[in-house]
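**Q** After the sequence you'll find the predicted model.
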Amino acid sequence: MRQIVYTSVRRTLLDDAALIALRRLAERRNARLGVTGLLVYDGQRFIQALEGEAEALATLMTAILHDARHEAVEIRVNRAIARAEFGDWSMNFRHACNSADAGRLVATVKADVARVSDSHLQAAFIGFAVLGSRR
């Protein structure tokens, strides 16, 4: 099993309908590929952890790299893991596109990454949420 974490920047504005469509697509595709993960969106940037078999993640990353909704994709982590650390959901999606959501984002992301064994990876997600909540 592998874990990939990447960051990217949105290319175009994503309204509520676009975010719902993104989540549904990710849930269906990830479930079909046997991939779990967490996607956090702060209104401008994404950070996503994906966990699954190497071949499934390669397929998924190819799709992500060609997705017109975002750019500047940077892989931050690509490592072997013994078990999924970001939960057993096909895609947990957290976002904060307004100030009311931003305050909850940090607490929610902290809870989401509590089982992650790498403290640097925990800090990356929590730091991302903190910065996003200050926009």
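**A** Structure received.

**Q** Every contact and neighbour count from this point should use C-alpha atoms.
**A** OK.

**Q** so where do the strands sit in the protein?
**A** 2-10, 36-41, 45-52, 70-80, 92-95 (DSSP state E).

**Q** closest to Ala63 out of those strands?
**A** strand 70-80 (11.5 Å; CA to CA).

**Q** For the closest one, which outside residues touch it?
**A** For strand 70-80, the external contacting residues (CA atoms under 8 Å, 6 or more residues apart in numbering) are 1-12, 65.

**Q** next one: stretch 42-62
**A** For stretch 42-62, contacts defined as CA under 8 Å, 6+ apart pick out 1-10, 14, 33-41, 84, 86, 95-97, 102, 125, 128-129, 132-133.

**Q** follow-up on the earlier one: which one (most neighbours) among the contacts of strand 70-80?
**A** Note: the member of those with the most neighbours is Gln3, at 24 neighbours, neighbours being other CA atoms under 10 Å.

**Q** That one touches Ile81, doesn't it?
**A** Yes - if you go by CA atoms under 8 Å, Gln3 and Ile81 touch, sitting 6.5 Å apart.

**Q** list the residues that contact both of these two?
**A** Shared contacts of Gln3 and Ile81, defined by CA under 8 Å, 6+ apart, are absent.

**Q** what does the longest helix belonging to the chain contact?
**A** Of all segments of type helix in the chain, defined using DSSP state H, the longest is helix 16-33. Contact with helix 16-33 is made by Thr36, Ala56, Ser90, Met91, Phe93, as judged by CA under 8 Å, 6+ apart.

**Q** Distance from it to the middle of the chain?
**A** On the basis of CA atoms, centre = their mean, to the nearest Å, helix 16-33 sits 12 Å off its chain's mean C-alpha point.

**Q** ok, structure two:
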Amino acid sequence: MTGQGTDVLSLVYTSSASQPFRETALVQLLTECRRNNAAVDVTGMLLYRGGRFIQVLEGVADTVRELAERIRRDPRHHDMRVLLEERVSQRRFPDWTMGYRALRGGEDAAPEGYRDSFADLDADSDEDTARRALAELTLWFRVRSAASVDA
């Protein structure tokens, strides 16, 4: 895998689905993302809840920016907004082509102290808020993923 050194760009964006996604459509989208991203050595995480997406893309800067622009033009969603773009020393999601978690309420709600919505990212959040949100979502996703594997 390339892009493991200082040339790794991490880009986080949020967007709204053009229409509600059913579980089968989300699985299809995830399959497409994994296939396409593996071909260009992009890793990341995809979260979906209540018609909103948040995605982390990691890889070589030019590749990630080109992918983000292609995503921006995708008619399946709108109101794409880049929350954070930063160089990182290593990938946060090196083992995934694309991690995925459909966020739901009820028993699957986030533990106390962790976010389970994107509400505070709708406002014009600053870069520190976006970094904190990414750290919390990353931790939440990894804990949930590990728990579902152990179950």
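**A** Thanks, I have the structure now. This structure is a prediction, so every number in the text was calculated from the model and none was measured.

**Q** Any chance you could compute the TM-score here?
**A** Here the TM-score for the pair of chains, by TM-score structural alignment, normalised by the length of the first structure, is 0.75; 115 aligned residues with a CA RMSD of 2.3 Å.

**Q** about what we covered before: most neighbours, which of the contacts of helix 16-33 of the first structure?
**A** Within the contacts of helix 16-33 of the first structure, most neighbours by other CA under 10 Å means Met91, with 25 neighbours.

**Q** Kindly state which residue of the second structure is aligned to that residue.
**A** With TM-score structural alignment as the criterion, Met91 of the first structure lines up with Met98 in the second structure.

**Q** can I assume that match is in contact with Asp41?
**A** No - if you go by CA under 8 Å, Met98 of the second structure and Asp41 don't touch, sitting 10.7 Å apart.

**Q** how many other residues sit next to Ala18 of the first structure?
**A** Ala18 of the first structure has 12 nearby residues by other CA under 10 Å.

**Q** Alignment lookup: it to the second structure.
**A** Counting by TM-score structural alignment, Ala18 of the first structure lines up with Ala25 in the second structure.

**Q** Any figure for the gap between that match and Ala102 of the second structure?
**A** Noted for Ala25 of the second structure: a distance of 12 Å to Ala102 of the second structure, by CA to CA, to the nearest Å.

**Q** Contacts only, for Leu38 of the first structure.
**A** Per CA under 8 Å, 6+ apart, neighbours of Leu38 of the first structure: Gln48, Ala49, Leu50, Phe86, Met91, Asn92, Phe93, Arg94.

**Q** Not counting its neighbours along the chain, what's nearest it?
**A** Distances taken as CA to CA, 6 or more residues apart in numbering place Asn92 nearest to Leu38 of the first structure, at 4.7 Å, with adjacent residues excluded.

**Q** Need the residue closest to the centroid of the second structure.
**A** Nearest to the geometric centre of the second structure sits Gln55, at 2.0 Å (CA atoms, centre = their mean).

**Q** Leaving out chain neighbours, which residue sits closest to the equivalent of that residue over in the first structure?
**A** When the first structure is aligned by TM-score structural alignment, Gln55 of the second structure is paired with Gln48. Distances taken as CA to CA, 6+ apart place Leu39 nearest to Gln48 of the first structure, at 4.3 Å, with adjacent residues excluded.

**Q** residues near the one you found, how many?
**A** Neighbours of Leu39 of the first structure (other CA under 10 Å): 21.

**Q** Now check it against the second structure: what is it aligned to?
**A** Using TM-score structural alignment, the equivalent of Leu39 of the first structure in the second structure is Leu46.

**Q** residue contacts, that match?
**A** Phe53, Ile54, Gln55, Val56, Met98, Gly99, Tyr100, Arg101.

**Q** Quick check: Leu131 of the first structure vs Gly52 of the first structure, distance?
**A** Using CA to CA, Leu131 of the first structure is found at 28 Å from Gly52 of the first structure.

**Q** Which one's more surrounded, the two?
**A** Gly52 (22 against 12).

**Q** Ala17 of the first structure versus the closest residue in space to the more buried one that isn't next to it in sequence, what's the distance?
**A** Of all residues not flanking Gly52 of the first structure in the chain, Val35 sits nearest, at 4.7 Å (CA to CA, 6+ apart). In this structure, Val35 of the first structure and Ala17 of the first structure are 24 Å apart, going by CA to CA.
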